[in-house]
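Chemist: dropping the sequence and predicted coords here.
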Amino acid sequence: MSDRITTPFSAQSTAAEVIAAIDLAGRRAVVTGGASGIGVETARALAGAGAEVTLAVRNVEAGERTAADIIDSTGNKQVLIAPLDLADQASVAAFVAGWDGPLHILVNNAGVMASPLLRTVQGWEMQFATNHLGHFALATGLHRALAEAAGARVVSVSSSAHHRSPVVFDDIHFERRPYDPWSAYGQSKTANVLFAVEATTRWADDGITVNALMPGGIRTNLQRYISDEELDRLRAAAGGADLRWKTPEQGAATSILVATSPLLDGISGRYFEDCNEAEVGKLGARSGVAEYALDPDAAARLWQVSVETLTR
């Protein structure tokens, strides 16, 4: 992409550094999975810049502890907690119904990674149901609130694991093909990018921008299904020493860039990593965005399939 976006920030930048000169007073933000991993530091940076931040979390007690910590560290008392289980469509609908007024920033951050085969009550594969369908229902449910904000931003946290699989439309939920935890995760992360592509088309007239990103490798509770031996094997297969862990503060930096930076005003439908736009089709162990993840036809198809799935 000849007009690839670059910034003064890098893989080493922290969320606090990216947001240092930005004032979010009067803005309202939602961070899913805001009580663990990079979600905590994403929420902390937004609160530190003056935003009202709602932590949308499965574990309300953990959310309350996190909110208290963020309030203590930032002095911003506008840190709220709301229950949200992305794998439960009734929970998503309840969150949407409970939201009132404009929403300026939605960070679709929560996720499940490389889990054993689990299914929702509808029979949907759990990683796709949580990482994509839950966030899709949340974002589309909050569309009016985002439009009301005039200039809202939606952040879709993807992963370089999207390199592992496109969305396999013929059998999204592994009803016929053998289940592979990493293929399922990769498919869901591709879906996160495709969502940004199609939402850009559909929501441009509402002033809503939507971008996807890879936060980097961060050791968090996201990897609870992955043993240290498996992580070592993956690191060795992908080049070993080149795969460095980021701190949670560094891992949240690209999310914060996409959510807040004036450098991205009007930019939408793209995929970022290490605080810069990724190169298309030039794939490294943790770098680059696959062409199929930005395919507008696949994005339009996924949107339609998602709507149909959720309305059955």
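Modeler: Nice, thanks for sending it over.
Chemist: for the rest of this, base every contact and every neighbour count on C-alpha atoms.
Modeler: Will do.
Chemist: and the longest helix belonging to the chain, what does it pack against?
Modeler: Counting residues, the longest helix found in the chain (DSSP state H) is helix 181-203. Helix 181-203 sits against helix 126-128, strand 153-157, strand 209-214, helix 296-311, with contacts defined as 3 or more Cα pairs under 8 Å, 6 or more residues apart in numbering; DSSP states H and E.
Chemist: how about the ones you listed, which one is nearest residue 104?
Modeler: Nearest to residue 104 among the helices and strands packed on helix 181-203 is strand 153-157 (6.3 Å), distances taken as Cα to Cα.
Chemist: quick one: the closest one to chain centroid distance?
Modeler: Relative to its chain's centre, strand 153-157 lies at 6 Å (Cα atoms, centre = their mean, to the nearest Å).
Chemist: quick one, that strand and helix 181-203 angle?
Modeler: Counting by axes from the mean of the first three to the mean of the last three Cα atoms, to 10 degrees, strand 153-157 lies at 170 degrees to helix 181-203.
Chemist: follow-up on the earlier one: can you list the helices and strands packed on helix 181-203 in a markdown table and add distance to residue 22 and mean neighbour count?
Modeler: Formatted as a markdown table, the helices and strands packed on helix 181-203 follow (distance: least, Cα to Cα, whole Å; neighbours: other Cα atoms under 10 Å):
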| stretch | distance to residue 22 | mean neighbour count |
| --- | --- | --- |
| helix 126-128 | 34 | 27 |
| strand 153-157 | 15 | 28 |
| strand 209-214 | 18 | 29 |
| helix 296-311 | 32 | 15 |
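Chemist: in addition, the following structure is provided for comparison:
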Amino acid sequence: MSELITTGFGFETTALEVVEGVDLTGRRAVVTGGASGIGVETVRALATAGAQVTIAARDVDAGQRVASSLITATGNKKISVARLDLASQDSVKAFARNWDGPLHLLINNAGVMATPLTRTPEGWELQFATNHLGHFTLTLGLFNSLRAEGARVVNVSSSAHLMGEVVFDDIHYEHREYERWQAYGQSKTANILFGVEAGKRWASEGITMNALMPGSIATNLQRHLTQEELQERIRLSGAATTRRMKTPEQGAATTLVLATSPLLEGLSGRYFENCNEALPNTGGVISGVAAYAQDPESAAQLWKVSEETLAL
């Protein structure tokens, strides 16, 4: 592996600090889940830098409220909203079909976390279906727009990928007991592996894809947890001590590094945390990147399995 990328930014950095001096005029961006949590701050920073931003959200009304607020706050009138439900393949395909022209930045930010066992109409486990398969379909559906001018795809993963690799023999929990954190971790590992294989397949197309851990942030992502469960997760993760909680503004910073930093030019398959490329995970700590999340063979297998699953 080549030398790790360091940026000069860190834990405390906000998304707006990352884009200070960055000019995205004429660049078009899509942010999935841009109507809540760190998605809002991602949209704010991109718009502040002059990008034309589309908020892709399940709740269009909520998206419109956020767009109106950010237009006022940033002075950038080129913020729009389009419906996208990542758990619905029909919705994802419709979004991609309706997109017209080039796309320079695709921020695969939306996700669900620690849901009770839920299946999509296809029978897929909801977290994997939403967090990986939905974004896989979306990204491939936008491929021609992404390669038009060379684009960056940013996948919002999580340190939860350390909870488990993709279990290819039973991705959708048809034969093993469902464990919601393991299922979440599997989907977040997939977010990283996606970029590893995309880097191989798309290098000649000028498209790059990298992943990140935003940090421990209180957002709507935790809506499926009781307060007691949330506090327990914070305790287990070490966020209360070694990994402090971040604000949404800080949580969106690493996304903006991957979207805008010249240091990422032409690079794929990397994983960042606290605005810098992560070290390999050494076990016993909730930081760094697991070797299995950047394994080329697993990345190739995930791509193949994803294509076969979606063909069904």
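Modeler: Great, that's in hand. Because the structure is a prediction, the values reported are computed rather than measured.
Chemist: one step back: can you list the helices and strands packed on helix 181-203 of the first structure in CSV and add distance to residue 231 of the first structure?
Modeler: Converted to CSV, these look like this (distance: least, Cα to Cα, whole Å):
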stretch, distance to residue 231 of the first structure
helix 126-128, 19
strand 153-157, 21
strand 209-214, 18
helix 296-311, 31
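Chemist: ok, so what distance separates the residue of the first structure most remote from its centre from residue 168 of the first structure?
Modeler: Using Cα atoms, centre = their mean, the residue of the first structure lying farthest from its centre is residue 176. It sits 28.2 Å away. Separation of residue 176 of the first structure from residue 168 of the first structure (Cα to Cα, to the nearest Å): 12 Å.
Chemist: and residue 303 of the first structure, by the same measure?
Modeler: Residue 303 of the first structure is 14 Å from residue 168 of the first structure, by Cα to Cα.
Chemist: same thing with residue 240 of the first structure?
Modeler: For residue 240 of the first structure, the distance to residue 168 of the first structure equals 29 Å [Cα to Cα].
Chemist: ditto for residue 232 of the first structure
Modeler: From residue 232 of the first structure to residue 168 of the first structure the distance is 28 Å (Cα to Cα).
Chemist: now do the helices in the second structure.
Modeler: Applying DSSP H to the second structure gives helices spanning 15-18, 37-48, 60-74, 89-98, 126-128, 135-141, 143-147, 180-202, 227-237, 248-251, 253-260, 296-311.
Chemist: which one of those helices lies nearest to residue 5 of the second structure?
Modeler: It is, among the helices of the second structure and with distance given as Cα to Cα, helix 253-260, at 10.9 Å.
Chemist: tell me how many other residues surround residue 69 of the first structure.
Modeler: 15 (other Cα atoms under 10 Å).
Chemist: no no, residue 292 of the second structure
Modeler: Residues near residue 292 of the second structure, counting by other Cα under 10 Å: 18.
Chemist: verify the stated contact: it with residue 299.
Modeler: No. Counting by Cα atoms under 8 Å, residue 292 of the second structure stays clear of residue 299, with 9.0 Å between them.
Chemist: leaving out chain neighbours, which residue sits closest to residue 6 of the second structure?
Modeler: Nearest residue to residue 6 of the second structure, sequence neighbours excluded (Cα to Cα, 6 or more residues apart in numbering): residue 276, at 5.0 Å.
Chemist: which residues are in contact with that neighbour?
Modeler: Going by Cα atoms under 8 Å, 6 or more residues apart in numbering, residue 276 of the second structure touches 5-7, 9-10, 254.
Chemist: are any of those buried, and if so which?
Modeler: Among the contacts of residue 276 of the second structure, those scoring as buried are 9, 254 (criterion: 16 or more other Cα atoms under 10 Å).
Chemist: out of the contacts of residue 276 of the second structure, who's nearest residue 197 of the second structure?
Modeler: Of all those, residue 197 of the second structure sits closest to residue 5, with 19.8 Å by Cα to Cα.
Chemist: burial of the closest residue to residue 134 of the second structure other than its chain neighbours, as a residue count?
Modeler: Leaving aside its chain neighbours, residue 134 of the second structure sits nearest to residue 86 (4.6 Å; criterion: Cα to Cα, 6+ apart). Using other Cα under 10 Å, residue 86 of the second structure has 29 other residues around it.
Chemist: residue 55 of the first structure now?
Modeler: Residue 55 of the first structure: 26 neighbours (other Cα under 10 Å).
Chemist: how close does it get to residue 241 of the first structure?
Modeler: For residue 55 of the first structure, the distance to residue 241 of the first structure equals 35 Å [Cα to Cα].
Chemist: repeat that for residue 272 of the first structure.
Modeler: 23 Å.
Chemist: who has more neighbours, the two?
Modeler: A direct count of neighbours by other Cα under 10 Å for residue 272 of the first structure and residue 241 places residue 272 higher, at 27 against 8.
Chemist: pretty sure that one is touching residue 212, no?
Modeler: Yes. Residue 272 of the first structure is within contact range of residue 212, at 6.3 Å (criterion: Cα under 8 Å).
Chemist: residue 161 of the second structure is in contact with residue 181, isn't it?
Modeler: No. Applying Cα under 8 Å, one finds residue 161 of the second structure not in contact with residue 181, separated by 9.6 Å.
Chemist: next, the contact list for the alignment partner in the second structure of residue 146 of the first structure, please.
Modeler: Taking TM-score structural alignment, the alignment pairs residue 146 of the first structure with residue 146 from the second structure. Counting by Cα under 8 Å, 6+ apart, residue 146 of the second structure touches 102-105, 152, 207.
Chemist: and residue 51 of the first structure, by the same measure?
Modeler: Residues near residue 51 of the first structure by Cα under 8 Å, 6+ apart: 24-29, 78.
Chemist: and the angle from the longest helix of the first structure to helix 296-311?
Modeler: 100 degrees.
Chemist: could you check the angle strand 209-214 makes with helix 181-203 of the first structure?
Modeler: Following the same axes, to 10 degrees, one obtains 160 degrees for the angle between helix 181-203 of the first structure and strand 209-214.
Chemist: how much does helix 181-203 of the first structure stray from the second structure?
Modeler: On superposition with the second structure, the mean distance recorded for helix 181-203 of the first structure (mean Cα distance after the TM-score superposition for the first structure) is 0.3 Å.
Chemist: for that helix, which positions count as buried?
Modeler: 182-201.
Chemist: would you mind measuring from the residue nearest the centre of the second structure to residue 140 of the second structure?
Modeler: Closest residue to the average C-alpha location of the second structure: residue 156 at 2.2 Å, with Cα atoms, centre = their mean. Separation of residue 156 of the second structure from residue 140 of the second structure (Cα to Cα) stands at 17 Å.
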